[in-house]
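Undergrad: predicted model and sequence follow; I will ask about them next.
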Amino acid sequence: MTSVIALAGLALEQNRDLDRARGHLRSGLLRSMLAGDVELASDVSAEMWGPLPADPVRVVIADLPAATADRMTEFLELRVDDRDGRLFFGRAGDSVVVICEDEDRGIADEVAGEFEVPAGVSDAGPLADLARLHEQSLRSVERARETAPAVVWFDDISRQGVLAFLARTDARAVARATLEPLLEYDRAQGTSLLDTTRTWLEHGGQFDATAQELGVHRHTVRSRIALAEKLLARDLSGFHARADLWAALLATE
């Protein structure tokens, strides 16, 4: 009995060592693919697990808490076996990176739901363009962490446009300073100058459309915008000034 227990313990330790070695191999192959060497990763993966996912692929990045790292790895290994290798994953720091075929993109919801972690999903694209897809997934998981656990798709945030990212940068402080004259005036006078300016920008600077939405006369809108220009010390008749002000509004919202 003692000998059996000793042999079982040795076998378990060897299995742990093998799992660690397999994990290191996966991480190394992932770095190789991100560096552009997909051929090497394809050859090794074919020998170890099966072929890499076929185009088009998506990249899924999910947080990997230390407490659930082993369980998540086992979870993904089982998914790899179910798909004859046509799903690849590797660890990258405190995250796990999953490369899957487009039709298998539901793996993101599985991981996020099972382990209650944020996950980001890239657009679909060729495996040869993995570095770009990886960058998209990074941006997506950053957004997902704000409402974790959640799954965020890059397509959803890309539709919001580049300016939407300003709210998640140091531009917020600059934006608040830009809008402060309007905010201070509204606080002191009990007016809605900032709201009028926002609505006016939303309607492309059209006074009639803005007046209709606000339920006021167009001359009232004109006078408010003129006052806003005076307080901001800028001419809002040009595109650049309007774009800058709109960006400030987005950054503070």
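TA: Nice, I can see it.
Undergrad: please make it C-alpha for all contacts and neighbour counts, starting now.
TA: Noted.
Undergrad: tell me where the stretch 51-200 of the chain has helices.
TA: 69-82, 107-115, 130-144, 154-158, 171-189, 193-202 (DSSP state H, counting those that start in this stretch).
Undergrad: elements contacting the second one?
TA: Contact here means 3 or more Cα pairs under 8 Å, 6 or more residues apart in numbering; DSSP states H and E; on that basis helix 107-115 packs against strand 57-63, strand 119-121, strand 151-153.
Undergrad: who wins for proximity to Asp244 among the helices of the stretch 51-200 of the chain?
TA: Taking Cα to Cα, helix 171-189 is the member of these nearest to Asp244, at 9.1 Å.
Undergrad: picking that back up, could the helices of the stretch 51-200 of the chain go into CSV alongside distance to Ser122?
TA: Listed next are these as CSV, based on distance: least, Cα to Cα, whole Å:
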stretch, distance to Ser122
helix 69-82, 18
helix 107-115, 11
helix 130-144, 5
helix 154-158, 5
helix 171-189, 25
helix 193-202, 30
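Undergrad: make a markdown table from the ones you listed and add mean neighbour count and distance to Leu30 to it.
TA: Compiled in a markdown table, the helices of the stretch 51-200 of the chain are given as follows (neighbours: other Cα atoms under 10 Å; distance: least, Cα to Cα, whole Å):
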| stretch | mean neighbour count | distance to Leu30 |
| --- | --- | --- |
| helix 69-82 | 15 | 15 |
| helix 107-115 | 18 | 18 |
| helix 130-144 | 22 | 10 |
| helix 154-158 | 16 | 21 |
| helix 171-189 | 15 | 34 |
| helix 193-202 | 19 | 44 |
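Undergrad: before we go on, here's another structure to hold up against the first:
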Amino acid sequence: MYAAYAGCMPATLSALLAHRPFLLRRLTAAPENPVVIAWAHSSDLADPSPFLVEGQMLLTTGGQFSADGSAAFASQYVARLQAAGVVALGFGTEVVREGTPGELVEACTRLGMPLVEVPYQTPFIAIARWVAEVQSTEARSRVDWALTTQRSVSLAALAGGGLAAAVRTTASGLGCDIAVFDPDAEVSTADSALSAASRRAFASIRPDVQSLLQNQRRARVDMEIGGMHVSLQTLGGSRRLRGVLALAKAGPFDAAELSVVTTLIALAEVSLERSQDQRMSLRALMVQLFELLRDGRVAAVRKALGDIPTGLPEKRFVVVSLRAEETDPALRDTLERRASDRRNRLFVVEHGDAFVLLADERRWPELRRLLTARQVRAGVSGVVDWDSLDAGLVQAARSLDRAGEHEIVDFATLVSSSFFGLLSATAVADVARSRLHSLLSTAEGRQRLFEATVWLRHNGQWEPAARELGIHRHSLRSRLEGVERALGLSLDRFQDRAELWALLAAIDMASGDVPAPAPGSP
């Protein structure tokens, strides 16, 4: 008679009424939503509310109604039960009185309290035991379900599917949507399982994710967004967070579901930590592969990358050069994580004193926005192909030499603004210093070079140049004859003037060695 209801579900009023041995009879209309019974307890007190807990079903024989059977008392009694969180009332007949009081039926109907009639032959203890056994069965069922789901999640990850498979299995088992945010608070689409509705919800919580990542502490935050319960959980240890796991569900997660989430968190942390270690261990290999790319062995590199988590541009790409010492670890981690997703078609490598990116032409605008937001100094080549990779490296390096703080300089812009901008290359500057050494080695010689610069800026016109320098034009002509003799040039010839201008431009742009005249100088 006391056997538990044969179903793996919480104890509900409808299941209790359906348990034939109890012969219970519903006296009020069935509620719209299922009534879950957490416990059943009996009392004939006029006010048992101090001794009740939320979610309880109260059983009574009606002793409290014998002295005062008024409708007012019944209404007050039911109202007190509702305030205490009672979800249903069972009235036992033939113990104190026959039948259920009409005023109680009327009060329960009016106030929306489910009321059932319990016949004499059904002891209250039997109902209490039934509820306890159903709850116990449900608890065991939830534990079994949690263990089975945890195993499925683990196997999905270990079978080669990695974090993405573990996320999909968890989302299916919990009936929820899951997003994995990276350290930049961006959703990792490869590792997430999202519906269109949840994409919008998760997009709105990005500031919350950023706040959690900035705090660099392990934390969990729960919130309600658009009718969805969203739970955020950081991944990784304090001061080394690897991301944030976000889950969205119609209602809060119960204990069994949270145990599955805990399993996913552990797998995600291991996976992200392993990915980080793998990226660092591949840095030396990237250098070797880069040299193969420079040797033109692109096909061999593509074949090698079949087993390595990194991308590579297609046929046309730009070369981006950053100073290695200026590239902070967080930015480097961001770029290497992007490169590890082959869909981004990005290759990153440390080359000499530069951190070099090979960015697919179609993906470069998006990457440029990232670099701009991070306020980096960078040089960018024109669009090149694999046959002109080395030319792209030179172009990116020259552009980087001309870039100011937080500035991204394109080679095309550099060339269009001034051909002489290219003369700042170290090799050219060294040649210029060597060629001008005899003049640069003395203060008088440096002054003569400055005067030559002024004269050339005035297109070789003696009068305006002398006026600017504050000397007579014959004096200026005499001084520049000394420059001609020192360099073996004839400034009457255009090509010699152009050579001198190129030498001076290289020095100006490389190191600013040519001084302005001292105040009051002749």
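TA: Nice, I can see it. All figures in this text were calculated on a predicted structure; none of them were measured in a lab.
Undergrad: pick the most deeply packed of the helices and strands packed on helix 107-115 of the first structure.
TA: Among those, strand 119-121 has the highest mean neighbour count (mean count of other Cα atoms under 10 Å), at a mean of 31.
Undergrad: trace Pro72 of the second structure over to the first structure, please.
TA: Quick fix: residue 72 of the second structure is Ala, not Pro. Using TM-score structural alignment, Ala72 of the second structure lacks an equivalent in the first structure.
Undergrad: could you say what helices and strands the host helix or strand of Ala72 of the second structure packs with?
TA: Following DSSP states H and E, the helix or strand that holds Ala72 of the second structure is helix 71-84. Contacts defined by 3+ Cα pairs under 8 Å, 6+ apart place helix 71-84 of the second structure against helix 102-111.
Undergrad: so which elements touch the helix or strand that comes right after the helix it packs on?
TA: For helix 102-111 of the second structure, the following helix or strand on the C-terminal side (DSSP H and E) is strand 115-118. Judged by 3+ Cα pairs under 8 Å, 6+ apart, strand 115-118 of the second structure is in contact with strand 25-26, strand 88-92.
Undergrad: if you set the cut-off to 10 Å instead, what comes out?
TA: Here strand 115-118 of the second structure touches helix 13-18, strand 25-26, strand 56-60, strand 88-92, helix 102-111, going by 3 or more Cα pairs under 10 Å, 6 or more residues apart in numbering; DSSP states H and E.
Undergrad: so for Glu481 of the second structure, which of these sits nearest?
TA: Short answer: strand 56-60, nearest of those by Cα to Cα, at 108.7 Å.
Undergrad: that closest one maps to which residues in the first structure?
TA: Going by TM-score structural alignment, strand 56-60 of the second structure sits over no part of the first structure.
Undergrad: what's that strand packed up against?
TA: So strand 56-60 of the second structure, by 3+ Cα pairs under 10 Å, 6+ apart, packs with strand 39-42, helix 71-84, strand 88-92, strand 115-118, helix 124-156.
Undergrad: rewinding a little: list the buried residues for the helix holding Ala72 of the second structure?
TA: 71, 73-75, 77-82, 84 (16 or more other Cα atoms under 10 Å).
Undergrad: would you mind giving the helices and strands packed on strand 56-60 of the second structure as CSV with distance to Val180 of the second structure added?
TA: As requested, these are arranged in CSV below (distance: least, Cα to Cα, whole Å):
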stretch, distance to Val180 of the second structure
strand 39-42, 39
helix 71-84, 41
strand 88-92, 42
strand 115-118, 47
helix 124-156, 16
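Undergrad: so which of those is nearest Ala266 of the second structure?
TA: Closest among these, using Cα to Cα: helix 124-156, at 9.9 Å.
Undergrad: which residue numbers in the first structure go with that closest one?
TA: Going by TM-score structural alignment: helix 124-156 of the second structure matches no residues.
Undergrad: which one of the buried residues of helix 71-84 of the second structure is nearest Glu103 of the second structure?
TA: Among those, and counting by Cα to Cα, the member closest to Glu103 of the second structure is Ala71, at 5.0 Å.
Undergrad: need the contact list for the closest one.
TA: 77, 101-107 (Cα atoms under 10 Å, 6 or more residues apart in numbering).
Undergrad: please say which position in the second structure Ala92 of the first structure maps to.
TA: Checking TM-score structural alignment: Ala92 of the first structure goes with His351.
Undergrad: among the helices of the stretch 51-200 of the first structure, which is nearest Thr220 of the first structure?
TA: helix 193-202 (9.9 Å).
Undergrad: in ChimeraX, select just the buried ones from the contacts of Ala71 of the second structure.
TA: In ChimeraX, a selection of the buried entries from the contacts of Ala71 of the second structure looks like this (16+ other Cα under 10 Å):
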select :77,101,103,104,105,106,107
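Undergrad: give me the angle between the helix holding Ala72 of the second structure and helix 102-111.
TA: 50 degrees (axes from the mean of the first three to the mean of the last three Cα atoms, to 10 degrees).
Undergrad: isn't the match of Ala92 of the first structure right up against Leu289?
TA: No - the pair His351 of the second structure / Leu289 is not scored as a contact, 11.5 Å apart, by Cα atoms under 10 Å.
Undergrad: re earlier: which single one of the contacts of Ala71 of the second structure is nearest to Ala268 of the second structure?
TA: Distance to Ala268 of the second structure, by Cα to Cα, is smallest for Tyr77 among the contacts of Ala71 of the second structure, at 52.8 Å.
Undergrad: how close does the closest one get to Ala107 of the second structure?
TA: Using Cα to Cα, to the nearest Å, we find Tyr77 of the second structure at a distance of 9 Å from Ala107 of the second structure.
Undergrad: circling back to that earlier point, from the chain's centre, how far out does the helix holding Ala72 of the second structure sit?
TA: 52 Å (Cα atoms, centre = their mean, to the nearest Å).
Undergrad: repeat for stretch 492-500 of the second structure
TA: 58 Å.
Undergrad: nearest the geometric middle of the first structure, what residue?
TA: Ser140 (1.0 Å; Cα atoms, centre = their mean).
Undergrad: out of everything not next to it in sequence, what's closest to that one?
TA: Gly120 (4.3 Å; Cα to Cα, 6 or more residues apart in numbering).
Undergrad: got the contact list for that neighbour?
TA: With Cα under 10 Å, 6+ apart, Gly120 of the first structure has these contacts: 59-63, 97, 108-109, 112, 134, 136-145, 150-154.
Undergrad: just to revisit the earlier point, now for the helices of the stretch 51-200 of the first structure, which one comes closest to Glu39 of the first structure?
TA: helix 130-144 (12.6 Å).
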